[in-house]
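Undergrad: What shape does this take:
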Amino acid sequence: MSAPMKLVVLGLSLSSAWGNGHATTYRALLRAFAARGHAVTFLERDVPWYASARDLADPPWCRLEFYRDLGDLARWQGEIAAADAVLVGSYVPEGVAVGQFVQRTARGATAFYDIDTPVTLAKLDRGDHEYVSPAVIPGYDVYLSFTGGPVLDLLRLRWGAPAAEVLYCSADAAQYRPVPGVAPRWDLSYLGTYSPDRQPVLERLLIEPARRAPGLRFVVAGAQYPAGIDWPANVERLEHVGPADHPAFYAASRFTLNVTRADMVRAGWSPSVRLFEAGACGTPVISDVWDGIETLFRPEEEILLATTPEQVLAVLRDAGPDRGRRIGRAARARVLAAHTAAHRAAELERHLRAAMAHHRHPAGASRSARAEERVSL
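TA: Predicted coordinates for the structure are as follows:
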């Protein structure tokens, strides 16, 4: 077995799954990474909207600590310097400054984990450097992207990442699994935080089918939906479903819907964590369509694809329980074979060890100078 690794992660949130998909992604990945014998410290910015909705205060597989601001982050300088690898995530508050601090301080390998890659690239194209910038990207030893496909070449060739590797989301197989004995409550469910660019697809693939089929039952679970949305009477609204309740939520759904953000549809190869989690629970998924989805799940066998309300209604009205169960079982088998947190933890270890092997330049000013030199080329 490989030598244990000391990893420090600075991510959006580990403590709260409210209104973000990062927490469940980090929890599954880092729990499995720790199970491989590694020590993990997670540093989270202490912000009020997550502090008031924490559902994981003291994970047994990870040291979770909070910092107030950039000045307070300096308390962890020794921990960052001593780590074998340091990983900074997308959407970290003041992420550019955090990345610069990490690149100056770390003596081990550094990585950027982008759980929002197409959104990040659209931001970079607009000159929006909310959490990463063209000057910071080359200073990371490896750019880990939740999007695969052609985007990886773009990260290397246009944005100067020394290495770019795909690290898809995953499902924690110990948590996400079928729940026996739960009667179907909804014909079609959707679990996701409100996003303006997802809403037109949700309107087309769930709300419009609900209007046309008042005898069917639907649910939309997630935070931050505006008050002005005209929900049909047969669409139930749940403000939040915590991760511990996700399996039961999926078990109560005959089918569940996957809706992808517009930037991610354009990039392709961007599976939502919900795809893997629902699949692991054995719930059949109806998904919108984008390049690369067929490389993850076989259409008509492990997943159903739809672009119109008519296609959704055809599935809900015509698919008998046997077909739904068959697709759900096949999706679960695919997730267990290739998309569990254990698979991703092994991939993360491989990518970090490769970065450590190629990490030769020292920390400090020379490291920052190297990054600036790459950008200027």
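Undergrad: Could you use CA atoms for every contact and neighbour count after this?
TA: Will do.
Undergrad: those strands in this structure, which residues are they?
TA: Ranges of strands in the chain, per DSSP state E, are 6-11, 39-45, 63-67, 85-89, 109-114, 142-145, 164-166, 186-191, 218-221, 235-238, 253-258, 285-287, 304-305.
Undergrad: Report back the residue of this structure that's furthest from centre.
TA: What lies farthest from the middle of the chain is residue 215; by C-alpha atoms, centre = their mean that is 34.1 Å.
Undergrad: can you tell me which residues contact that one?
TA: residue 234 (C-alpha atoms under 8 Å, 6 or more residues apart in numbering).
Undergrad: Is it possible to get JSON lines of the strands of the chain that adds mean neighbour count and distance to residue 135?
TA: Converted to JSON lines, those look like this (neighbours: other C-alpha atoms under 10 Å; distance: least, C-alpha to C-alpha, whole Å):
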{"stretch": "strand 6-11", "mean neighbour count": "24", "distance to residue 135": "19"}
{"stretch": "strand 39-45", "mean neighbour count": "21", "distance to residue 135": "23"}
{"stretch": "strand 63-67", "mean neighbour count": "16", "distance to residue 135": "25"}
{"stretch": "strand 85-89", "mean neighbour count": "26", "distance to residue 135": "15"}
{"stretch": "strand 109-114", "mean neighbour count": "25", "distance to residue 135": "13"}
{"stretch": "strand 142-145", "mean neighbour count": "27", "distance to residue 135": "14"}
{"stretch": "strand 164-166", "mean neighbour count": "22", "distance to residue 135": "16"}
{"stretch": "strand 186-191", "mean neighbour count": "23", "distance to residue 135": "36"}
{"stretch": "strand 218-221", "mean neighbour count": "23", "distance to residue 135": "39"}
{"stretch": "strand 235-238", "mean neighbour count": "15", "distance to residue 135": "42"}
{"stretch": "strand 253-258", "mean neighbour count": "26", "distance to residue 135": "35"}
{"stretch": "strand 285-287", "mean neighbour count": "26", "distance to residue 135": "36"}
{"stretch": "strand 304-305", "mean neighbour count": "21", "distance to residue 135": "39"}
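Undergrad: The structure of the following sequence is requested for comparison with the preceding one:
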Amino acid sequence: MNIAFFGSSLVSAYWNGAATYYRGIIRALAGRGHTVTFYEPDAYDRQTHRDIPDPSWARVVVYGASDTAELERALDSAARADLIIKASGVGVFDELLEAAVLELRRASNTVVFWDVDAPATLERVSRDGHDPFGPLIARYDAIFTYGGGPPVVEAYLALGARACHPIYNAVDPDTHHRVAPDPRFEAALGLMANRLPDREARVESFFLDLARALPDQTFVLGGNGWSDKPLPDNVRAVGHVYTRDHNAFNCSPQAVLNINRESMARCGYSPATRVFEAAGAGACLISDAWVGIEQFLAPGREVLIAESSAGVAEHLRSLSPTRAATIGEAARRRVVAEHTYAHRAAEVEAILGGQDRLSSPGIS
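TA: As a prediction, this is how the structure comes out:
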């Protein structure tokens, strides 16, 4: 099957949290015999912050961010694909693309909208009755989402979607695995999170307030946007952590914290990419609480759950190196057995009717 995929970036994770997800899904689809062309804009300085070269398992086409001529050529090329995917949050020409890919729909192909931030999309469409994406939802053959579970599925169906299927994050064991600890990232607790408006308050509560309450402990903060944020003296900000260093970041602190953005925590069923990256590296993960986490990791045995910074502090005080290692190993075994991108690629095929049907007329 020939797949055309319009997304934010495959080759750069710079201000692009979906990069690991795209890479895992697309590499797994390629491993099942499919051919993928990924179309991405030259935007947000991502091309100068590439962290992988063009991969052998996908063709990457970069188009200009200020002129639609290159994008129109990309759409002309994509028209020949069996499966055409428009992801949310491309960041450039999103409104144009959402409508344009539907004009490529034929009896012989399938067109899918893949929402990598469904809570934000649904909130926007629900709030604005004139949002141009709203009337397009029913025209897509299917909606795939990065997460969200029943609340997101029900919301999309209520907006007219023909079908909505969560394709959750996962781990690529070849990419995310144990490595030796790195002194740059050693701490009692590590957090990797870009500074975003609907996450900052939760980072303040779960991580920075915690650091202030535990001055004898050390903390490491990775991610973009924190350089002008006043931080406690015991928090070491290391800036953007390139993909090549994710394993070292996850393997160096005694525990790693996951904090969902407010909208994703509210919807539930939203395991972030970093959850599986950390678990794949055998990290002891502490996560904020959200509905559905037990579908992915067993609380208390494979992940520690905290309702507030006080809960995180309690976990840190009681966590021995032996227990941290035991929890991390249990999480690693679980995700490798049940939550790899190979599993997710098989789900995509099954949802769309199996490999044979993907080359036949689109979903009706």
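Undergrad: nearest to residue 350 of structure 1, of the strands of structure 1?
TA: Between residue 350 of structure 1 and these, the tightest spacing by C-alpha to C-alpha is seen for strand 164-166, at 10.5 Å.
Undergrad: which part of structure 2 lines up with the closest one?
TA: Mapping strand 164-166 of structure 1 onto structure 2 (TM-score structural alignment) gives residues 164-166.
Undergrad: what about that stretch, how far off from structure 1?
TA: When structure 1 is superposed, stretch 164-166 of structure 2 averages 0.7 Å from its matched positions, counting by mean C-alpha distance after the TM-score superposition for structure 1.
Undergrad: quick one: contacts of that stretch?
TA: 142-149, 153, 156-157, 351.
Undergrad: how about TSV for the strands of structure 1, with distance to residue 98 of structure 1 added?
TA: Formatted as TSV, these follow (distance: least, C-alpha to C-alpha, whole Å):
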stretch	distance to residue 98 of structure 1
strand 6-11	8
strand 39-45	11
strand 63-67	12
strand 85-89	8
strand 109-114	11
strand 142-145	15
strand 164-166	20
strand 186-191	31
strand 218-221	33
strand 235-238	35
strand 253-258	33
strand 285-287	36
strand 304-305	40
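Undergrad: how near is the residue lying closest to residue 311 of structure 2 once chain neighbours are set aside to residue 284 of structure 2?
TA: Among residues not flanking residue 311 of structure 2 along the chain, residue 305 sits closest, at 7.7 Å (C-alpha to C-alpha, 6 or more residues apart in numbering). From residue 305 of structure 2 over to residue 284 of structure 2 the distance is 11 Å, taken as C-alpha to C-alpha, to the nearest Å.
Undergrad: Over to residue 244 of structure 2?
TA: Distance, residue 244 of structure 2 to residue 284 of structure 2, by C-alpha to C-alpha: 20 Å.
Undergrad: ditto for residue 179 of structure 2
TA: To residue 284 of structure 2, residue 179 of structure 2 is 14 Å away according to C-alpha to C-alpha.
Undergrad: Counterpart of the residue farthest from the centre of structure 1 over in structure 2?
TA: So residue 215 of structure 1 corresponds to residue 216, using TM-score structural alignment.
Undergrad: Can you tell me how far its match is from residue 179 of structure 2?
TA: In terms of C-alpha to C-alpha, residue 216 of structure 2 sits 27 Å off from residue 179 of structure 2.
Undergrad: repeat for residue 168 of structure 2
TA: According to C-alpha to C-alpha, residue 168 of structure 2 stands 25 Å off from residue 179 of structure 2.
Undergrad: between these two, who's got more neighbours?
TA: Neighbour count, other C-alpha atoms under 10 Å: between residue 168 of structure 2 and residue 179, residue 168 has more, with 26 against 16.
Undergrad: Report the contact partners of that one.
TA: With contact set as C-alpha under 8 Å, 6+ apart, residue 168 of structure 2 has these partners: 145-147, 270-271, 344.
Undergrad: now do residue 156 of structure 1
TA: With C-alpha under 8 Å, 6+ apart, residue 156 of structure 1 has these contacts: 162-164.
Undergrad: For these, please prepare a markdown table with the additional fields distance to residue 6 of structure 1.
TA: Output for the contacts of residue 156 of structure 1, formatted as a markdown table (distance: C-alpha to C-alpha, whole Å):
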| residue | distance to residue 6 of structure 1 |
| --- | --- |
| 162 | 22 |
| 163 | 21 |
| 164 | 22 |
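Undergrad: Could you count how many residues lie near residue 215 of structure 2?
TA: Residue 215 of structure 2, neighbours per other C-alpha under 10 Å, totals 13.
Undergrad: Residue 209 is in contact with that one, correct?
TA: No. Using C-alpha atoms under 8 Å as the test, residue 215 of structure 2 is too far from residue 209 to be in contact (10.4 Å).
Undergrad: one step back: what lines up with the residue nearest to residue 311 of structure 2 in structure 1?
TA: Counting by TM-score structural alignment, residue 305 of structure 2 corresponds to residue 305 in structure 1.
Undergrad: Over to residue 235 of structure 2?
TA: By TM-score structural alignment, residue 235 of structure 2 lines up with residue 235.
Undergrad: Its match contacts residue 209, correct?
TA: No. When contacts are counted by C-alpha under 8 Å, residue 235 of structure 1 is not listed as touching residue 209 (10.3 Å).
Undergrad: Could you tell me how far stretch 309-319 of structure 2 lies from the centre of the chain?
TA: When C-alpha coordinates are averaged (C-alpha atoms, centre = their mean, to the nearest Å), stretch 309-319 of structure 2 and its chain have centres 27 Å apart.
Undergrad: ok, the nearest residue to residue 58 of structure 1 once chain neighbours are set aside - contacts?
TA: The shortest distance from residue 58 of structure 1 to any non-neighbouring residue, by C-alpha to C-alpha, 6+ apart, is to residue 64 (6.6 Å). Neighbouring residues of residue 64 of structure 1 by C-alpha under 8 Å, 6+ apart: 14, 41-44, 57-58.
Undergrad: mind redoing it with 7 Å?
TA: Shown in contact with residue 64 of structure 1 (C-alpha atoms under 7 Å, 6 or more residues apart in numbering): 41-43, 58.
Undergrad: Next one: it from residue 56 of structure 1, what distance?
TA: Here residue 64 of structure 1 is placed at a distance of 9 Å from residue 56 of structure 1 (C-alpha to C-alpha).
Undergrad: do the same with residue 193 of structure 1
TA: Taking C-alpha to C-alpha as the measure, residue 193 of structure 1 falls 19 Å from residue 56 of structure 1.
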